[in-house]
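Engineer: Prediction below, plus the sequence it came from.
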Amino acid sequence: MADLVANPVEVIRASALDFVPHGFLGCRGGVSTGFAAGLQVGLNAGDDDDAVAENRRRALAAVVPGAQLVTVKQVHSPVAIIADAPWPEDARPEADAIVTATPGLALAIVTADCAPVLFADREAGVVGAAHAGWRGAHGGVLEQTVARMVELGADPTHIVAAIGPCIAQDSYEVGEDLRAQFTEADARFFADGAPGKWQFDLEAYVASRLKALGLAAVEPLGLDTYADPSRFYSHRRSVHRGEPTYGREFSLIAL
């Protein structure tokens, strides 16, 4: 208990989602040590299993105490699925977004530079969580999340969405291989960088695709995971530092 008081879990909330339990978490408030010190919740980070379990318990308690945690095996896909109960840890489906209309479930997305997006329709009682890296966003994971929410009774014009901490344009240098995946219509998301390089604005790209769906509100939080090691894990920062592993952070939402 003393450790929780001295090192509390930081919960970042979006004003657009103030009517539902939710939170974007970083690295503060956990028990992991080493290169992934803090609130490291990833299962494949080379972390101690007991530490990960405790971090997940703390994360859940900080956002929606008593809820059941629902996660998926994220693979940078456009797949969004409906959940009405948690899956066994060893039988998690491969997907990159989850939606539910079942109270008591905490939908959780793991990120470490990719954009976590949380969704809610207050009137329909439907929430969603999506993992949107460039590949997933480009492939349609945001649109599929909204489509699954509509299947549960949501109306896009009533859905609000918030984009949590992710790598910012100034921190996200990409090469010609990634730029070639996008059309000239998306040129506004790429700023000139070093020769043969661009700076990609993932958050703005995600926000643009969300706004194109006609949602009631889209709130980007403008928090850069790469540039703030005291608050967030970052895969790219870890690579640049030559570290052997990196932490993952949770974003959660529930009814």
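Structural biologist: Nice, I can see it. Residues are numbered from 1 along each chain as shown.
Engineer: Only C-alpha atoms from now on, for both contacts and neighbour counts.
Structural biologist: OK.
Engineer: Which stretches in the chain count as strands?
Structural biologist: 11-12, 22-25, 68-70, 80-82, 97-100, 105-111, 115-121, 126-132, 159-163, 173-174, 190-192, 198-200, 217-220, 249-254 (DSSP state E).
Engineer: which secondary structure elements does the first one contact?
Structural biologist: Right, strand 11-12. Applying 3 or more CA pairs under 8 Å, 6 or more residues apart in numbering; DSSP states H and E, we find strand 11-12 packed against strand 22-25.
Engineer: And for the third one?
Structural biologist: Using 3+ CA pairs under 8 Å, 6+ apart, the elements in contact with strand 68-70 are strand 105-111.
Engineer: Then the second one?
Structural biologist: Packed against strand 22-25, as judged by 3+ CA pairs under 8 Å, 6+ apart, are the following elements: strand 11-12, helix 49-63, strand 249-254.
Engineer: try this one side by side with the last:
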Amino acid sequence: MNQTIIQPITHSLLESNDIAHGFFTRQGGVSTGVYDSLNCGPGSDDDPAAIQENRRRVGAWLTGKDIAPLTAYQVHSPRAVIVDGPWRGKPPEADAIVTKTAGVVIAALAADCAPVLLADKEAGVIAAAHAGWRGAFAGVVDAAVDAMESIGADRSRIHAVVGP
């Protein structure tokens, strides 16, 4: 497989003309060493410039623009936050991000935890959750669905896909 090209995993349940999604692997980034190649985790000891470029590449793949995805400061919690634009200051402590704002790119970072992407395609409401065992047990996906409903999603139309 080509290590220089971003090739995310997608799922038909989330396919839409209005919503881009993907589970990104380590391929297609600029990080080196133990973080080789597409490390997007700002909490790691990787070169901050490499992380910034990797995040830009993910955003560009999703939108065609230089937009880095918004990620929360993940703490293995059941907390979901709703976002409509860039963070004001530091990212909030949460494990799910929800939006219905076009052009806002959201993501959940995962290594040994599960990323979960959710969408009500009709309402245009999406969520990205980081579901480690603590957060999953505590209800992070439930919190994401509740937050989605609070901004117009219908629970019966929400599709969720668990990433690799």
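Structural biologist: Everything's here; your move. Everything quoted here is computed from the prediction, not taken from an experiment.
Engineer: Out of the helices and strands packed on strand 22-25 of the first structure, which is closest to residue 149 of the first structure?
Structural biologist: strand 249-254 (13.6 Å; CA to CA).
Engineer: name the helices or strands packed onto that closest one?
Structural biologist: strand 22-25, helix 49-63, strand 105-111, strand 115-121, strand 126-132.
Engineer: Any chance of these in TSV with distance to residue 206 of the first structure as columns?
Structural biologist: Formatted as TSV, those follow (distance: least, CA to CA, whole Å):
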stretch	distance to residue 206 of the first structure
strand 22-25	17
helix 49-63	24
strand 105-111	15
strand 115-121	8
strand 126-132	8
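Engineer: Specify the stretch among those that is closest to residue 71 of the first structure.
Structural biologist: Short answer: strand 105-111, nearest of these by CA to CA, at 5.4 Å.
Engineer: Give me the mean deviation of that closest one from the second structure.
Structural biologist: Strand 105-111 of the first structure, aligned to the second structure and superposed, deviates on average by 0.6 Å (mean CA distance after the TM-score superposition for the first structure).
Engineer: right, so of the helices and strands packed on strand 22-25 of the first structure, which gets closest to residue 128 of the first structure?
Structural biologist: Going by CA to CA, the one of these nearest residue 128 of the first structure is strand 249-254, 7.2 Å.
Engineer: Report the separation between the residue most central in space within the second structure and residue 42 of the second structure.
Structural biologist: By CA atoms, centre = their mean, the second structure has its centre lying nearest to residue 107, at 1.5 Å. Distance of residue 107 of the second structure to residue 42 of the second structure, computed by CA to CA, to the nearest Å: 13 Å.
Engineer: What does residue 22 of the second structure correspond to in the first structure?
Structural biologist: Taking TM-score structural alignment for the superposition, residue 22 of the second structure sits opposite residue 23 in the first structure.
Engineer: for its match, what are its contacts?
Structural biologist: Listed by CA atoms under 8 Å, 6 or more residues apart in numbering, the contact set of residue 23 of the first structure reads 11-14, 63, 251-253.
Engineer: do the same with residue 133 of the second structure
Structural biologist: With contacts defined as CA under 8 Å, 6+ apart, the neighbours of residue 133 of the second structure are 76, 113.
Engineer: Any figure for the gap between it and residue 115 of the second structure?
Structural biologist: 12 Å.
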